[in-house]
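>>> next comes the sequence, and after it the predicted model I'd like to discuss.
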Amino acid sequence: MRMYNVAIVGASGLVGGTFLKVLEERDLPIENLYLFASARSAGKEVNFKGKTLIIEELTEESFDRPIDIALFSAGGDISKKFAPIASKKGVVVVDNSSAWRMDENVPLVVPEVNPEDIFKHNGIIANPNCSTIQSVVPLKVIDDLYGIKRVVYSTYQAVSGSGIKGIEDLERGLRGEEPKTYAHAIVNNCLPHIDSFLDNDYTKEEEKMINETRKILNKKDLPVTATCVRVPVLNGHSVSINVELEREPNLEELKDKFRKTEGVVLEDDVKNNIYPLSAKSTGRDEVFVGRLRKDYSIEKGLNLWVVADNIRKGAATNAVQIAEILMKK
């Protein structure tokens, strides 16, 4: 078996730490693992498979060594600067920021949806937004069966989606302290405000979901709208999805298809109060789907409720899955 040299950029962050956990759990064939972060994190020790690794400061010379794949989660500015440097030295970058997602020369990949796009890369592969990832997994199944005409998203996104700073703001609120990350207290609140507002009054998060859905499903003119909301939940994003379809959906057929789809867990038994919950998704890599029902307000309409661990499937696990496919190829 061939062994690979892998790097993590942003190793000290929330997603970076989860990269380590997922890489170890899935036991990828790694010979050398290099960890990079900012100068203030350099020198920190990290345990991986019983070995102690030292985080290095990320510099322009960091990739002057044999590295096959680099998993980036250090923010868009870092990715814009260092991903091209790495790719020019033969490294395949899987980037978790929004920096490259809408670049027409960079594939945007969810392995359960469009794995064939992985090999269209020119050295950089983009990892989608966390809420987009968990949404397009069931939407791909629905589109294949019935054809999608329109999508309406309403998200309920956990504070871990803002990284450690979001978690700290929730903890501050529980102590009665003022927020430092969010515009308002997150405790006892739902904030319809994720990322900054644009001139069209949508937020960047909402625009991400709209544009990324079109790109991943290869439907550039698909009508999509979104309202993204931060809620006082520690981890696990929830999304209410309403879809208008080309053909009349058959709920039993759809449920059966979800049961057979890798990476999807159907939890849909409302008589026994069984439906996806963010608390149950934490620590899991699957996308949980439930509350399937027809939307009788329109012809051929469907509602569903989708939940996933936004740090794992919504970020780290999706990137590691891409790396796995690269290695198998």
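Sure, I can see it.

>>> contacts, neighbours, all on C-alpha from now
Fine.

>>> which parts of the stretch 1-150 of the chain are strands?
Shown for the stretch 1-150 of the chain, the strands assigned by DSSP state E, counting those that start in this stretch span residues 4-9, 30-37, 45-48, 51-54, 56-57, 69-72, 92-95, 124-126, 148-157.

>>> how about the strands in the stretch 151-300 of the chain?
For the stretch 151-300 of the chain, strands defined by DSSP E, counting those that start in this stretch occupy the ranges 224-230, 237-245, 264-266, 287-295.

>>> how about CSV for the strands of the stretch 1-150 of the chain, with mean neighbour count and distance to residue 163 added?
Shown next, in CSV, are the strands of the stretch 1-150 of the chain (neighbours: other CA atoms under 10 Å; distance: least, CA to CA, whole Å):
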stretch, mean neighbour count, distance to residue 163
strand 4-9, 22, 15
strand 30-37, 18, 15
strand 45-48, 14, 19
strand 51-54, 13, 22
strand 56-57, 20, 20
strand 69-72, 27, 15
strand 92-95, 27, 16
strand 124-126, 26, 19
strand 148-157, 21, 12
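
>>> try this one side by side with the last:
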Amino acid sequence: MALNIAVVGATGAVGKEMLTILAERLFPAGEVHALASRRSVGTELSYGDKTLKCKDLETFDFSSVDLVLMSAGGDVSKEWSPKIAKAGAIVVDNSSAWRMDPDVPLIVPEVNADALDDGIRKGIIANPNCSTIQTVVALKPLHDAAVINRVSVATYQSTSGAGAEGMDELWKQTRAIYVNDPIEPQAFIKQIAFNVIPKIDVFMEDGSTKEEWKMVVETKKILDPKIKLFATCARVPVFVGHCVATHIEFENEISAKKARSILREAPGIMLIDRADEEDPAFVTPVESVGEFATFVSRVREDPTVENGLALWIVSDNLRKGAALNAVQIAELLLNKGIVKA
């Protein structure tokens, strides 16, 4: 059974990745349409061994498709997702526009696929925040085993999380430093090259940023509303790949050895953890690029709290943190028989 699919925001970094992953995973697509704003019409995009020409979002007939992968930002999604759903297609949206809507499922397939069983009342499914996705993939099997009470995370998020503009700024500033040109921050509030910025998105009343708030409320919605989570989110001078230093307090006792055994068998996770100075094994953003897995390293017992563990979680944010998760949701819809050609 083949589905007709449209990718909205196809010329962006995540949209391009969606097309790549649909082809890589041999998703049973009939017609695939690349859509964006009028200024991108005619732009050629790769889809496997095919080349697609970008079409105009404003004039496209959405009654001709079964599924829409949306990666065009919150404002565009708020305007178009309800229209697309009304035309009969299911929308998987990558923006933050619908995540906290109680009538919109917020899905990470390895974690809460059963949330789709309650129905898709608005015809929209939300893709969580990139750092939230990789964190809950690692937390889920441990929560099932020992019940998580509290989590404290510090994220190290790459510039691609801010889109192509963020990556371009890192490149331009790095070059500028070497040739002694002036640094003029635009995509970020301060210089990103050779620097770390502890602010992603806007500040809120309590001093947290909206990115930190997203991790808190999304984890509760996806995994368990009883979990307490505190986050500090920072932008680092890396092109692709997010890292999350995670400290967990459990209700029940769990050893690092037991945690490794659980994580080794968990879906979506690749455990690479060897604390041997002669032959160490852990994952950095560079190794995560282009991979589907969420990598977990440096699993340790935290002696400062009762039943505490620490993890180092790394993932390609353009893949599992965005495009891959959206395609996995599409696969889930197909496997559950929720969407049919």
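Done, it's in. On a predicted model such as this, the values are computed, not experimentally measured, just so you know.

>>> including distance to residue 204 of the first structure and mean neighbour count, could the strands of the stretch 151-300 of the first structure go into JSON lines?
Supplementary listing: the strands of the stretch 151-300 of the first structure in JSON lines, determined by distance: least, CA to CA, whole Å; neighbours: other CA atoms under 10 Å:
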{"stretch": "strand 224-230", "distance to residue 204 of the first structure": "10", "mean neighbour count": "20"}
{"stretch": "strand 237-245", "distance to residue 204 of the first structure": "17", "mean neighbour count": "23"}
{"stretch": "strand 264-266", "distance to residue 204 of the first structure": "27", "mean neighbour count": "20"}
{"stretch": "strand 287-295", "distance to residue 204 of the first structure": "24", "mean neighbour count": "22"}
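
>>> can you say which of the ones you listed is nearest to residue 109 of the first structure?
Among these, strand 287-295 comes nearest to residue 109 of the first structure, with 15.6 Å by CA to CA.

>>> so what's the nearest residue to residue 39 of the first structure once chain neighbours are set aside up against?
When the adjacent residues along the chain are set aside, residue 39 of the first structure lies closest to residue 57, with 4.9 Å between them (CA to CA, 6 or more residues apart in numbering). With contact taken as CA atoms under 8 Å, 6 or more residues apart in numbering, residue 57 of the first structure is in contact with 36, 37, 38, 39, 41, 42.

>>> got it, and residue 235 of the second structure?
156, 157, 158, 159, 192, 196, 197, 198, 199, 200.

>>> can you check residue 186 of the second structure too?
Applying CA under 8 Å, 6+ apart to residue 186 of the second structure gives the contacts residue 169.

>>> quick one: map it onto the first structure.
Aligned by TM-score structural alignment, residue 186 of the second structure pairs with residue 180 of the first structure.

>>> go on, residue 265 of the second structure?
Per TM-score structural alignment, the equivalent position to residue 265 of the second structure in the first structure is residue 260.

>>> and for its match, the neighbour number?
12 (other CA atoms under 10 Å).

>>> ok, it to residue 144 of the first structure distance?
To residue 144 of the first structure, residue 260 of the first structure is 14 Å away according to CA to CA, to the nearest Å.

>>> what's the answer for residue 247 of the first structure, then?
Here the criterion is CA to CA. By it, residue 247 of the first structure lies 11 Å from residue 144 of the first structure.

>>> of those two, which one has the most company?
Ranked by neighbour count (other CA under 10 Å), residue 247 of the first structure and residue 144 place residue 247 first, with 15 against 9.

>>> mind listing what the aligned partner of that one in the second structure touches?
Using TM-score structural alignment, the equivalent of residue 247 of the first structure in the second structure is residue 252. Contact partners of residue 252 of the second structure, counting by CA under 8 Å, 6+ apart, are 146, 147, 307.

>>> mind checking what the last one lines up with in the first structure?
Structural alignment (TM-score structural alignment) places residue 307 of the second structure against residue 300 in the first structure.

>>> isn't its match up against residue 250?
No - here residue 300 of the first structure lies out of contact with residue 250, judged by CA atoms under 8 Å, at a distance of 10.0 Å.

>>> more neighbours: those two, which one.
Each of residue 300 of the first structure and residue 250 has its neighbours counted (other CA under 10 Å); residue 300 has more, 19 against 14.

>>> now the helices: where do they sit in the stretch 101-250 of the first structure?
Secondary structure of the stretch 101-250 of the first structure (DSSP state H, counting those that start in this stretch): helices located at 130-146, 164-174, 204-216.

>>> redo those helices as a markdown table? Include distance to residue 27 of the first structure.
Shown next, in a markdown table, are the helices of the stretch 101-250 of the first structure (distance: least, CA to CA, whole Å):
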| stretch | distance to residue 27 of the first structure |
| --- | --- |
| helix 130-146 | 23 |
| helix 164-174 | 26 |
| helix 204-216 | 28 |
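
>>> among the ones you listed, which comes closest to residue 287 of the first structure?
helix 130-146 (5.9 Å).

>>> superposed on the second structure, where does the closest one end up, distance-wise?
When the second structure is overlaid, helix 130-146 of the first structure sits 0.4 Å from its aligned residues on average, using mean CA distance after the TM-score superposition for the first structure.

>>> quick check: buried residues in that helix?
Residues of helix 130-146 of the first structure classed as buried: 130-143, 145-146 (neighbour count, 16 or more other CA atoms under 10 Å).

>>> ok, now how distant is residue 305 of the second structure from residue 254 of the second structure?
Separation of residue 305 of the second structure from residue 254 of the second structure (CA to CA): 12 Å.
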